[in-house]
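Undergrad: no FASTA, just this:
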């Protein structure tokens, strides 16, 4: 069960690294992006090598009992150092030059410590034991190797948090990156808890203390949790953007279905407003944008068929219904929606009958605007169409004003 957690988080880290690489291409990778990939792949490798089953197999095949533990520790050290370099490459100047100089020294120290750890772990003649707590109590070289590993990772995590705070002071940090870096800070806190618990076990075992077999299980799960949170933080902007795209696409599909009745009526009435034949392969956002544009074009064409006093008539009818006992529809349909619905309905009826308004010059009325985006505009038009179909006030107004005007111009039928 413990190994399953390692494999799951390692798989997530590798998949996240592949996704990050694919989304960055074909442009050249920036320094920060390269470090992110090293962090993710290094953490994934470290988790796989830290699995008990993998350590046992590698130890049996190579006759080097702690080779897998050395590879796990070295991978995590490289991953932790790369996390520091990742943030160091984006901190604001003038701190960036100083921090980069420090990371060069830290890289040299890391190489030396990995060599020391290799001597201690690979040169140990201790037999492999999956219970690390017992090994730490009796084997000085393994305990020293683990101490080197934990000490370096602790320095990296501390420096990472300090640099992260400097990075968040940049004025151009987007809100989504703030959420990602907050998750990275949480991962760092969990990692420090993991290190603290490991140190407690190491010191306790060395001074003769006795720990239960599940004492290292807590440290194990803290380490997995820290790695998982770090992987989430480094890919959070990608997942959130992908989720937003999916939600927007789903909303666009719904809006396209909702707009279809109004769009079909208007394109049947004014076929030339259609920009081009419908393309079923188009993204729903493109189809929605095209439908809204075509509906607005039709609205501009039809405004000359709207009686000039229509708004006053609708407001009066709306006010009368509000004062009646049954005001359900008045609450359900705002007056502005009713005005737009009545304008559409009367204009379409007058266009079919050829009754253009003689005292309403073409283009004197403009369609309603001021909506935030295409989806908001589509929702507004869907509500307008529902009002055209269902609202009794709109039906009453349309019936009362249809005879208004006289036959003139475009849309006139021969018998008008």
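TA: Looks like it arrived, so ask away. Please read all numbers here as calculations on a predicted model, not as lab measurements.

Undergrad: from here on, contacts and neighbour counts on C-alpha atoms
TA: Noted.

Undergrad: and the helix or strand encompassing residue 377, how far out from the chain's middle?
TA: Applying DSSP states H and E as the criterion places residue 377 in helix 374-390. Here helix 374-390 is found 29 Å from its chain centre; the criterion is CA atoms, centre = their mean, to the nearest Å.

Undergrad: ok, residues contacting the following helix or strand past that helix?
TA: The first helix or strand that comes after helix 374-390 along the chain, using DSSP H and E, is helix 392-401. Outside helix 392-401, the residues within contact range by CA atoms under 8 Å, 6 or more residues apart in numbering are 307, 310, 313-314, 317-318, 321, 329, 338-339, 341-342, 345-346, 387-389.

Undergrad: what about those residues, which are in helices?
TA: Judged by DSSP state H, the subset of the contacts of helix 392-401 located in helices is 310, 313-314, 317-318, 321, 329, 338-339, 341-342, 345-346, 387-389.

Undergrad: closest to residue 68 out of those?
TA: The nearest member of those to residue 68, counting by CA to CA, is residue 387 at 69.9 Å.

Undergrad: check which helix or strand covers the spatially most central residue of the chain.
TA: With distances taken as CA atoms, centre = their mean, the chain has residue 240 as the residue nearest its mean C-alpha position (0.6 Å). Following DSSP H and E, the helix or strand that holds residue 240 is helix 215-269.

Undergrad: this is the other structure I want to compare:
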């Protein structure tokens, strides 16, 4: 995400970084059994292209004009598209232009954290409609699920557009039986909870659960710096630090949803004790938790506003923390570049924007496969960064699962 979610096109990729339009997920198929895939392709092209005509869509998707016509008629009937009228041209009958209707649907994103619930609403254009925080003094699963049910019911009444789905971010790593937390964000009483089943029953719509880094990566791909970028890694600063990877336009989640748990990679032999039980984990040196711990004085833990004030005052302690954190982060970025060979690394999350910008400026990244003279994108860039990033990323998850072509989905899956 850029500083705010939007539908503006992202950076244009050049020859050394292939554009997403060349990806196989944006190619349709003519057989009727592929109609759901074709529908996703059309929606994805419109999401990225802004407004397009039927012939343009057919040519770009490599499917017949009649197939596109049928899909557009369905999407118009469902109020997911807008008919923008005919485009002026120098000759011939101008083509009718179509665009995604921002008011056609909403999604709700929920971040469940220790002590608080953040709820965000996005429209179909990726525009935030509201963000609110609700205190959670009792983290018992049954209590939190009841509060979520009330919040969702209230938001559904507030917005007339259909609710496409709900995205939820919770602390990882995820286990087969449920969810568990490692570190300062641990959620008690949730280890045996099947969050997807429980939340689906509570809310009555499709629910997609993921960790905050994966959700942030999906949001960057749909609405931010990751637009038109097929391969990138998102380093997400929550209380800890995690990675969400987008490879060939698809998020990398791993067998059990734990891909990208970089916060518990040991970076310092016999280093600081981590709550996971290891010594020297990355998030003990590079994370919002590590920063607030370093800046805690007389038992007072600074909030985001206090950290910004300290940074603006050029407090020696916060500058020393940046000097210490940058080398650890630089080495991790080099390692990830060698493993994933991304087009770019995007850094974002809850770290205050100015501090994150300074951290990026201090990076001296070792040589890796990313050292290329001809680059279309910066090696490292800042994505969306504020306290609501995780909830907004969560709200992007239903869009991804409903709109974006996905190779692993059966082609006869039900439509939106």
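TA: Received it, and whenever you're ready, just let me know what you need. From a predicted model like this one, the values you see are computed outputs, not experimental measurements.

Undergrad: TM-score of the superposed pair?
TA: Scored against TM-score structural alignment, normalised by the length of the first structure, the superposed chains reach a TM-score of 0.24; 165 aligned residues with a CA RMSD of 6.9 Å.

Undergrad: continuing past the helix holding residue 240 of the first structure, what's the next helix or strand?
TA: Sequence-wise, the next helix or strand downstream of helix 215-269 of the first structure (DSSP H and E) is helix 284-302.

Undergrad: and that following helix, what does it pack onto?
TA: Counting by 3 or more CA pairs under 8 Å, 6 or more residues apart in numbering; DSSP states H and E, the packing neighbours recorded for helix 284-302 of the first structure are helix 215-269, helix 335-353, helix 374-390.

Undergrad: so which of those is the most surrounded?
TA: helix 335-353 (a mean of 24; mean count of other CA atoms under 10 Å).

Undergrad: roughly how far is the following helix or strand past that one from the heart of the chain?
TA: Later in the chain than helix 335-353 of the first structure, the nearest helix or strand by DSSP H and E is strand 355-356. Per CA atoms, centre = their mean, the displacement of strand 355-356 of the first structure from the mean C-alpha position of its chain is 51 Å.

Undergrad: ok, residue 294 of the second structure - contacts?
TA: Under the criterion of CA under 8 Å, 6+ apart, the neighbours of residue 294 of the second structure are 317-318, 321.

Undergrad: and the helix or strand hosting residue 243 of the second structure, which residues are buried?
TA: Taking DSSP H and E as the definition, residue 243 of the second structure sits inside strand 241-247. When neighbours are counted by 16 or more other CA atoms under 10 Å, the buried residues of strand 241-247 of the second structure are found to be 241-247.

Undergrad: and for stretch 329-346 of the second structure?
TA: The neighbour-count check on stretch 329-346 of the second structure (16+ other CA under 10 Å) flags 329-337, 340-346 as buried.

Undergrad: those residues in strands, which ones?
TA: The strands in this structure, assigned by DSSP state E, contain 344-346 from those.

Undergrad: dump those residues to TSV, plus distance to residue 152 of the second structure.
TA: Conversion of these to TSV gives the following (distance: CA to CA, whole Å):
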residue	distance to residue 152 of the second structure
344	36
345	34
346	31
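
Undergrad: so which of those comes closest to residue 200 of the second structure?
TA: Nearest to residue 200 of the second structure among those: residue 346, at 31.6 Å, using CA to CA.

Undergrad: show me what contacts the closest one?
TA: With contact set as CA under 8 Å, 6+ apart, residue 346 of the second structure has these partners: 225, 232-235, 380-383.

Undergrad: out of those residues, which are inside strands?
TA: 232-235, 380-383.

Undergrad: so which of the residues you listed wins on neighbours?
TA: The residue in those with the most neighbours, by other CA atoms under 10 Å, is residue 234 (31 neighbours).

Undergrad: so that residue sits against residue 215, correct?
TA: No - Residue 234 of the second structure is not in contact with residue 215 according to CA atoms under 8 Å; the separation is 9.8 Å.

Undergrad: find the residues that touch each one of those two.
TA: With contacts defined as CA under 8 Å, 6+ apart, the residues adjacent to both residue 234 of the second structure and residue 215 are residue 244.

Undergrad: tell me how many other residues surround residue 84 of the second structure.
TA: Residue neighbour count, defined by other CA under 10 Å, stands at 13 for residue 84 of the second structure.

Undergrad: distance check, it against residue 96 of the second structure.
TA: Distance check for residue 84 of the second structure against residue 96 of the second structure: by CA to CA, to the nearest Å, it reads 7 Å.

Undergrad: check residue 245 of the second structure too.
TA: Separation of residue 245 of the second structure from residue 96 of the second structure (CA to CA) stands at 37 Å.

Undergrad: and if you look at residue 221 of the second structure?
TA: When distances are taken as CA to CA, residue 221 of the second structure and residue 96 of the second structure turn out to be 28 Å apart.

Undergrad: the two: which has the busier surroundings?
TA: When neighbours are counted by other CA under 10 Å, residue 221 of the second structure and residue 96 differ, and residue 221 comes out ahead with 26 against 16.

Undergrad: circling back to that earlier point, distance to residue 154 of the first structure added to the helices and strands packed on helix 284-302 of the first structure, as TSV?
TA: Formatted as TSV, these follow (distance: least, CA to CA, whole Å):
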stretch	distance to residue 154 of the first structure
helix 215-269	13
helix 335-353	62
helix 374-390	49
